[in-house]
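Undergrad: 3D model of this:
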Amino acid sequence: MPSTSTTTGRDLDLISDAIDEVNVIKNRIWDAETTFDEFKDKAQFRDYDAACDRVKAFYKEQHDAHRAPAYSSAEKQTVEFNIKARVDFKTKKRARMSVWEAMEKLNTLIDESDPDTSLSQIEHLLQTAEAIRRDGKPEWMQVAGLVHDLGKLLLFFGSQGQWDVVGDTFVVGCKFSDKIIYPDTFVTNPDSRDSVYSTEYGIYTPNCGLDNVMLSWGHDEYLYHVFKDQSTLPEEALAMIRYHSFYPWHREGAYTHLTNEKDIKILAAVRAFNPYDLYSKSDAPCNVAELRPYYQGLIAKFFPPLLDW
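TA: Sure, this is the predicted structure:
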């Protein structure tokens, strides 16, 4: 029987174009202004002058290569340590599990570098994702919020302590920026006295781009390398994950002498993500059991059932 449809090839092209336009709009709302945090006192967050001794001690250990006698200078945030950490990442097997299993495994950790919360990690991840969801941001950004701290699994994979996993990140291989938290604690780090590493450009060239520098090794950089080949997350989501702790750059404006045009583009994504990571910490704890089905559905859209960690 002949088809009675009057839809032409031209009509299908127009429908396809309209769908593409809708998808572009849906994917662009990630940079719309935040609303969930409009009544929050933002001065109460990241107040490192008033931070507890736990936080101050953490940063001194991370920055000062000689503070803990049990560790050599190569085991602190130096160029030597960072090269070794990247070699270890590429050559050692750690674990194979799902994203949700990784969240549950991480749930016993309290981040010693964070002055704003003592909640478990899964609660912070859900707080971040739910704030993004309430603001109507796209699914991929909700997922970025849900998984952004999973790199802290490094604490179970042979790390030397929290100093090589958490805390603000910064560039190694050139002069330590005075925009880093507690910059005076770098005074005994050997790289601060190295004839090359202590210079403005160090081992880098002007505007070489962040893809070509070494950030201090930790959960951001580790998770980016885990996800970039094992997810369908867009470039903006990967940037949110990789640079969310890079406060000297995305908040303080440091390292512009090393960044390029690509970095300027992704900076907008990192800044759009930051309020959700930071200001959701004062929200009420989430009901994990209630939210689990929704987020497991989102995870399945962007990740395989099992990942190599």
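Undergrad: only C-alpha atoms from now on, for both contacts and neighbour counts.
TA: OK.
Undergrad: what packs against the helix or strand hosting P248?
TA: Assigned by DSSP states H and E, P248 belongs to helix 247-250. Here helix 247-250 touches helix 261-279, going by 3 or more CA pairs under 8 Å, 6 or more residues apart in numbering; DSSP states H and E.
Undergrad: could you list the buried residues of the helix it packs on?
TA: Using 16 or more other CA atoms under 10 Å as the test for burial, helix 261-279 gives 263, 266-279.
Undergrad: and for stretch 217-226?
TA: Quick answer for stretch 217-226 (16+ other CA under 10 Å): 217-225.
Undergrad: likewise for stretch 150-161?
TA: 150-155, 159.
Undergrad: now do that stretch: everything it contacts.
TA: Stretch 150-161 is contacted from outside by 75, 94, 102-103, 105-106, 162, 165-166, 218-223, using CA atoms under 8 Å, 6 or more residues apart in numbering.
Undergrad: now with 6 Å?
TA: 165, 219, 222-223 (CA atoms under 6 Å, 6 or more residues apart in numbering).
Undergrad: which among the residues you listed gets closest to G209?
TA: When the contacts of stretch 150-161 are compared for distance to G209 (CA to CA), Y222 comes out closest, at 18.6 Å.
Undergrad: show me what contacts that closest one?
TA: By CA under 6 Å, 6+ apart, the neighbours of Y222 are G151.
Undergrad: beyond the helix or strand that contains it, next helix or strand please.
TA: Using DSSP H and E, Y222 maps to helix 219-227. Using DSSP H and E, the helix or strand that follows helix 219-227 in sequence is helix 235-243.
Undergrad: one more to line up against the first:
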Amino acid sequence: MNATEKTILNPLDSLEEWEENLLERYPDPEDIAQGKATEAYRNYEAPVRDTVKEFYRLNHRYQCYDFVLEKEKDFLRFDKKEMPVWEAFQFLNQLVDDSDPDTDLDQMQHLLQTSEAIRADGHPDWMVMVGLMHDMGKVLCLFGEPQWAVVGDTFPVGCAFSDKIVYPEFFKDNPDINDPRFNTKYGVYEPNCGLRNVHLSWGHDEYVYHMMKDYLPEPALYMLRYHSFYPQHRENAYDHLLDAHDHEMFKYVQLFNPYDLYSKNSTPPNWTELRPYYEDLVAKYLPATLKF
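TA: Now for the predicted structure:
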């Protein structure tokens, strides 16, 4: 793939741009209290970065029902690579973007900052594991996947797209928008069928959920699987698909979200001090090697 093709497929300068955009759309309540009007957020008419808008144009055009099923079939076989857990973190760190002017912290350091914030607040160690593992699915980029198929707010496919999804106007180019199987409120689903029966747009959330589903408790798995499902856990746009169990479990998704958004800072964690704790924690929950 040449440089032009890479730019077309991957419009963000770095994967962190999407996360920075989340901070603009879903700010820390304390930041709002310090004087910035809530109307200043979710400003899609004049976004800070054109690259974010282009990212979502591609995401909404190509994330259709058939695309998601194809990616699930391909990647959920976990036959691409197998490696020790800590080697997997080194693999993930290949995603560091030296052109990013805002941070020189690698992926592992962000994960440690998230997990350390969770640990400092006294949450159970399985939630600390969520902080450590929640972005592991970004390794999809290292298997040649474009950014719009790895990160981004997630949403159901196979039914009508909600106008609560960021940049809903871009769905006009999605093939499902004119398909009568998929463009009604419920589409291929039944009312309140439960999210376990719903396909969400493909990305690192779904991938890491399947990677971890045999090892972590259910609240942890909801955090992993739905931490980018902003149309629901911030907008309640898909209550008609959730069942009672989903509603109960989403309190865990909402608990985790602020740690992911607001734990970043410029001070890297002290890995020398933290290493014994995290090596023991990972050994408690995960096998010696992971399949990708």
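Undergrad: for the two chains, what TM-score is obtained?
TA: Scored against TM-score structural alignment, normalised by the length of the second structure, the superposed chains reach a TM-score of 0.80; 256 aligned residues with a CA RMSD of 2.6 Å.
Undergrad: related to what we said a few turns ago, can you list the contacts of stretch 150-161 of the first structure in TSV and add distance to D194 of the first structure?
TA: Conversion of the contacts of stretch 150-161 of the first structure to TSV gives the following (distance: CA to CA, whole Å):
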residue	distance to D194 of the first structure
V165	24
H219	26
Y222	26
L223	30
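Undergrad: list just the nearest of those to W249 of the first structure.
TA: Using CA to CA, these come closest to W249 of the first structure at H219, 16.9 Å.
Undergrad: what separation do you get for the closest residue to that closest one other than its chain neighbours and S282 of the first structure?
TA: Nearest non-adjacent residue to H219 of the first structure, counting by CA to CA, 6 or more residues apart in numbering: G151, 3.9 Å away. Per CA to CA, to the nearest Å, G151 of the first structure is found 22 Å from S282 of the first structure.
Undergrad: do T185 of the first structure as well
TA: Taking CA to CA, one finds T185 of the first structure at 29 Å from S282 of the first structure.
Undergrad: which one of the two is surrounded by more residues?
TA: T185 (18 against 15; other CA atoms under 10 Å).
Undergrad: show me where the stretch 1-150 of the first structure has strands.
TA: 96-97 (DSSP state E, counting those that start in this stretch).
Undergrad: what's the match for F186 of the first structure in the second structure?
TA: Aligned by TM-score structural alignment, F186 of the first structure pairs with F171 of the second structure.
Undergrad: chain neighbours aside, what residue packs nearest to its match?
TA: Nearest non-adjacent residue to F171 of the second structure (CA to CA, 6+ apart): H60, at 5.2 Å.
Undergrad: so what corresponds to that neighbour in the first structure?
TA: Superposed on the first structure with TM-score structural alignment, H60 of the second structure falls opposite H63.
Undergrad: ok, its match touching D184?
TA: No: here H63 of the first structure does not reach D184: they are 9.0 Å apart, not a contact under CA atoms under 6 Å.
Undergrad: tell me which of the two has more neighbours.
TA: Higher neighbour count among H63 of the first structure and D184: H63, with 24 against 13, using other CA under 10 Å.
Undergrad: how close does the more buried one get to K175 of the first structure?
TA: 13 Å.
Undergrad: which residues are in contact with the most centrally placed residue in the first structure?
TA: Nearest residue to the geometric centre of the first structure (CA atoms, centre = their mean): I241, 3.0 Å. Residues in contact with I241 of the first structure (CA under 6 Å, 6+ apart) are 148, 220.
Undergrad: trace it over to the second structure, please.
TA: Match for I241 of the first structure (TM-score structural alignment): L224.
Undergrad: check F170 of the first structure too.
TA: In the second structure, F170 of the first structure lands on F155 (TM-score structural alignment).
Undergrad: burial count for that match?
TA: Neighbours of F155 of the second structure under the rule other CA under 10 Å: 25.
Undergrad: OK, contacts around it?
TA: Contacts of F155 of the second structure (CA under 6 Å, 6+ apart): 200-201.
Undergrad: look up how far T4 of the second structure lies from it.
TA: 29 Å.
Undergrad: aligned to D74 of the second structure, what sits in the first structure?
TA: In the first structure, D74 of the second structure lands on D88 (TM-score structural alignment).
Undergrad: nope, E235 of the second structure is what I was after
TA: The alignment partner of E235 of the second structure in the first structure, by TM-score structural alignment, is E252.
Undergrad: confirm that that match sits in a helix.
TA: No: counting by DSSP: H, G, I helix; E, B strand; the rest coil, E252 of the first structure is located in no helix; its state is coil.
Undergrad: now the residue nearest to it when sequence neighbours are not counted, what's its secondary structure?
TA: Sequence neighbours aside, K179 is the residue nearest to E252 of the first structure in space, at 6.4 Å (criterion: CA to CA, 6+ apart). Classification of K179 of the first structure by three-state DSSP places it in coil.
Undergrad: was I right about K179 of the first structure contacting W249?
TA: No: counting by CA under 6 Å, K179 of the first structure does not reach W249; the two are 8.4 Å apart.
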